[in-house]
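Visitor: got a sequence here, can you build the structure:
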Amino acid sequence: MARPSPLSRDEFALFRSLQTRWSDNDIYGHMNNVVHYALFDTAINGWLVEQGFLDPVKSEIVGLVVETGCSYFSEMGFPDRVTAGIRIGHIGSSSVRYEIALFCNDEETAAAQGHFVHVYVVKETRQPSPIPKPMRAALEDFLR
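Guide: All right, here's what the predicted structure looks like:
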């Protein structure tokens, strides 16, 4: 499988600002690889909460991560500012592939990029559920 090239900011229309933390740095002096996944999750779920599509306590339908991946291109670490670019790679009946790029400070190309696939389920039963129509319409605005 060929290694992807870093994406640029102009390939995204949705952005979320994130801040690194002191505890994000590892013994090697840069942000530990697992933090990238936490930033992906924070960017996506933060947007969903802001849009009114997710209330972690009250929502009857929630997205569960069933697949994820990340490619790393350059180091980040505290106290860098991170901007997450989000776009939608695919929308199924109950699933969404979110594609995320993390941009360090004012850089134009991604320091890391990857994806999350959420399957939307009824929280109580964990059975797949169709994506609600208002959410689907909002996601379609960012479909690439």
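
Visitor: switch to C-alpha atoms for all contacts and neighbour counts from now on
Guide: Will do.

Visitor: in this protein, where's the longest helix?
Guide: Secondary structure of the chain per DSSP state H: the longest helix is helix 33-50.

Visitor: can you pull the buried residues of it?
Guide: Neighbour-count burial for helix 33-50 flags 33, 35-37, 39-41, 43-45, 47-48 (criterion: 16 or more other CA atoms under 10 Å).

Visitor: over to stretch 65-74?
Guide: Buried positions in stretch 65-74, judged by neighbour count with 16+ other CA under 10 Å: 70-72.

Visitor: one more to line up against the first:
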Amino acid sequence: MSRPQPEARNAYRHFLPITTRWMDNDVYGHVNNVVYYSYFDTVVNQYLIVEGALDIHAGEVIGLVVETQCNYFGPLAFPQTVEAGLRVAHLGASSVRYEIGLFAQGEPHSAARGHFVHVYVDRTTRRPATLPPALAQALEKLR
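Guide: Purely as a prediction, here's the structure:
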């Protein structure tokens, strides 16, 4: 298997600038690896909320993360703006695989890239649920 490589910006359909925080850095002077996953969550959920596809307080369905992964290629640090790129690689009846690239502001290639899979479930029963039309339409724009 070949080693994962950084990707170019044009591989992603949506971008969100995220300002790093002092607390994101670890003792080694760069953003700690676990913080990258919070950036993943931020770009996905911000997109869905702005698109009107996700009601985090009262929506009938919620997304549960069932798989996640990240490859790191270069450091990010405070103070810096991270530009999070987002795309959808797979869209199922009740699941979606998001792929995210994290870029240092203005850089042509990702400092990290990863994915996570959401399975959308009924808020009450926690059983898989068909994607509501507004959610499916918003996700389709990212394919």
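
Visitor: did I read that right, Arg16 of structure 1 in a strand?
Guide: Yes. Counting by DSSP: H, G, I helix; E, B strand; the rest coil, Arg16 of structure 1 is found in a strand.

Visitor: distance check, the closest residue to it other than its chain neighbours against Ile131 of structure 1.
Guide: Leaving aside its sequence neighbours, Arg16 of structure 1 sits nearest to Ala84 (CA to CA, 6 or more residues apart in numbering; 5.1 Å). Separation of Ala84 of structure 1 from Ile131 of structure 1 (CA to CA, to the nearest Å): 23 Å.

Visitor: after superposing, tell me the mean distance of the helix or strand containing the residue nearest to Arg16 of structure 1 to structure 2.
Guide: For Ala84 of structure 1, the enclosing helix or strand under DSSP states H and E is strand 81-91. Compared with structure 2 after the fit, strand 81-91 of structure 1 shows a mean deviation of 0.4 Å (mean CA distance after the TM-score superposition for structure 1).

Visitor: quick one: the following helix or strand past that strand to helix 33-50, angle?
Guide: Counting by DSSP H and E, the next helix or strand C-terminal to strand 81-91 of structure 1 is strand 95-104. When axes from the mean of the first three to the mean of the last three CA atoms, to 10 degrees is applied, the directions of strand 95-104 of structure 1 and helix 33-50 differ by 120 degrees.

Visitor: first to last residue in stretch 7-16 of structure 1, what's the distance?
Guide: 16 Å.

Visitor: list the buried residues in that stretch.
Guide: Using 16+ other CA under 10 Å as the test for burial, stretch 7-16 of structure 1 gives 7-9, 12, 15.

Visitor: and the residues you listed, which two are furthest apart?
Guide: The span of the buried residues of stretch 7-16 of structure 1, defined through CA to CA, is set by Leu7 and Phe15 at 13.7 Å.

Visitor: what residues does the closest residue to Val117 of structure 2 other than its chain neighbours make contact with?
Guide: Spatial nearest neighbour of Val117 of structure 2, excluding adjacent residues (CA to CA, 6+ apart): Arg97 at 4.4 Å. Residues counted as contacts of Arg97 of structure 2 (CA atoms under 8 Å, 6 or more residues apart in numbering) are 88-91, 115-118.
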